[in-house]
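Trainee: below are the sequence and a predicted model for it; my questions follow.
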Amino acid sequence: MISVVPGPDMMFIMATGITGGRRAGVVSALGVSAGLTVHTVAAAFGLGALLRAAPFVLDTVRWLGAAFLLYLAVTAFRSARRPSTEDTRPVRARSLRRTFGMAALTNLANPKVILFYLAFFPQFLDQRAAWPVTVQFLVLGAMLVVIGFVVDASTGFASGALSETLRRRPAVRGWLDRISATVFAALAVRLVVSGHGT
């Protein structure tokens, strides 16, 4: 259920699929999964406790993430202003490697993910089990990453396929880029505003 409910990662993946097509959508899902893997390992080995004890680190990461999302929004808005006759194909300027990196960084820039792990996973850990708690944490995290990737990749593929179909109409391309830019900007604002409660 956590993976299916739309959140910032899924919105980012959908926006990337809209601007870059099916491959970009799936690759961005893979990048988000890579970011979640890093969060899982960090939380399992205690980095989350360190971040929670040093709020200024969380704030720094949060502001850097917001700045990065605003950069993506500006880029998408600029793409929307180009004449629609230039190219009606999905935007391929960004390499898939760069798309992967941007998705991973966007996920890593949200420190609340690691705090979620620390709040959610402990209720499923058993200190009397045969496996050490750290191993249990890593296994639960791996399950969440795999399930999340299946859901996110499906979302990225579907949004990319729809985008590629709609982009055959020249007038639609600018609107798709504007939608993506709005999503990126909204995620940046959400990242900044949500930090006031931490």
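Mentor: Now that the structure is in, tell me what you want to look at.

Trainee: from here on, contacts and neighbour counts on C-alpha atoms
Mentor: Fine.

Trainee: list the buried residues in stretch 121-129.
Mentor: Neighbour counts using 16 or more other Cα atoms under 10 Å place 121, 125 of stretch 121-129 among the buried residues.

Trainee: now what about that stretch, what contacts it?
Mentor: Stretch 121-129 is contacted from outside by 133, 136, 137, 140, using Cα atoms under 8 Å, 6 or more residues apart in numbering.

Trainee: now the two most distant members of the residues you listed.
Mentor: Spanning the widest gap among the contacts of stretch 121-129 are 133 and 140, at 10.5 Å by Cα to Cα.

Trainee: please identify which helix or strand holds the residue most central in space within the chain.
Mentor: Centroid-nearest residue in the chain: residue 9, 3.2 Å away (criterion: Cα atoms, centre = their mean). Residue 9 belongs to helix 8-20 when assigned by DSSP states H and E.

Trainee: with residue 33 instead?
Mentor: Per DSSP H and E: residue 33 is located in helix 22-44.

Trainee: packing partners of that helix?
Mentor: helix 8-20, helix 96-108, helix 112-120, helix 133-166 (3 or more Cα pairs under 8 Å, 6 or more residues apart in numbering; DSSP states H and E).

Trainee: A further structure is provided below for comparison with the first:
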Amino acid sequence: MWLGRGVLSRPAILGASAEPMASSRGRIMLKGAGISGLNPKALLLYFSLFPQFIDPAGGWPVAAQTGLFGALHMAACTAVYLTVGVLARTVLRTRPSAARAVTRVSGAMMIVIGGFPLVERLAG
């Protein structure tokens, strides 16, 4: 709820930065891959979803099957994240009002989602 309040009270201003980027695009991509790879939800996916699709008696070793599923998952995530990023950048640059609407909606959603445990605790 605190994050949502912060987003609503100090929305980001879309525009070109006066400062040059400190890192190259490759370095930014590597940082994003590292952050995504360290996400605990990714580990949950590997430990809960992939094992049911791995056949220990199959023709491929378990490590190869796990690697293939991991590579397919990473390729799918990369395609989705790149598409969303490019489309979001295009829409938000051409329509500043859309950027403000996205900021307001995301801030409000953070407050609503943050309030669910509170409502649950009061109701239960």
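Mentor: Okay, I see it. Only a predicted model underlies this, so the values are computations on that prediction, with no experimental measurement involved.

Trainee: follow-up on the earlier one: nearest to residue 48 of the first structure, of the helices and strands packed on helix 22-44 of the first structure?
Mentor: Proximity to residue 48 of the first structure (Cα to Cα) singles out helix 112-120 among these, at 6.0 Å.

Trainee: superpose on the second structure and give me the mean offset of that closest one.
Mentor: Superposing on the second structure and averaging over aligned pairs (mean Cα distance after the TM-score superposition for the first structure), helix 112-120 of the first structure comes out at 1.8 Å.

Trainee: give me the contacts around that helix.
Mentor: Residues from elsewhere that reach helix 112-120 of the first structure (Cα under 8 Å, 6+ apart): 36, 39, 40, 42, 43, 48, 52, 107.

Trainee: now do the same for residue 68 of the second structure: its match in the first structure.
Mentor: Correspondence of residue 68 of the second structure to the first structure, assessed by TM-score structural alignment: residue 139.

Trainee: now do the same contact list for its match.
Mentor: Here residue 139 of the first structure is in contact with no residue (Cα under 8 Å, 6+ apart).

Trainee: can you tell me how far it is from residue 37 of the first structure?
Mentor: Distance, residue 139 of the first structure to residue 37 of the first structure, by Cα to Cα, to the nearest Å: 11 Å.

Trainee: ditto for residue 127 of the first structure
Mentor: For residue 127 of the first structure, the distance to residue 37 of the first structure - Cα to Cα - is 23 Å.

Trainee: which of the three states applies to the residue of the first structure positioned farthest from its centre?
Mentor: Outermost residue of the first structure with respect to the C-alpha centroid, by Cα atoms, centre = their mean, is residue 128; its distance is 35.0 Å. Residue 128 of the first structure falls in the coil class when you classify it by DSSP: H, G, I helix; E, B strand; the rest coil.

Trainee: alignment lookup: it to the second structure.
Mentor: Mapped onto the second structure by TM-score structural alignment, residue 128 of the first structure lines up with residue 57.
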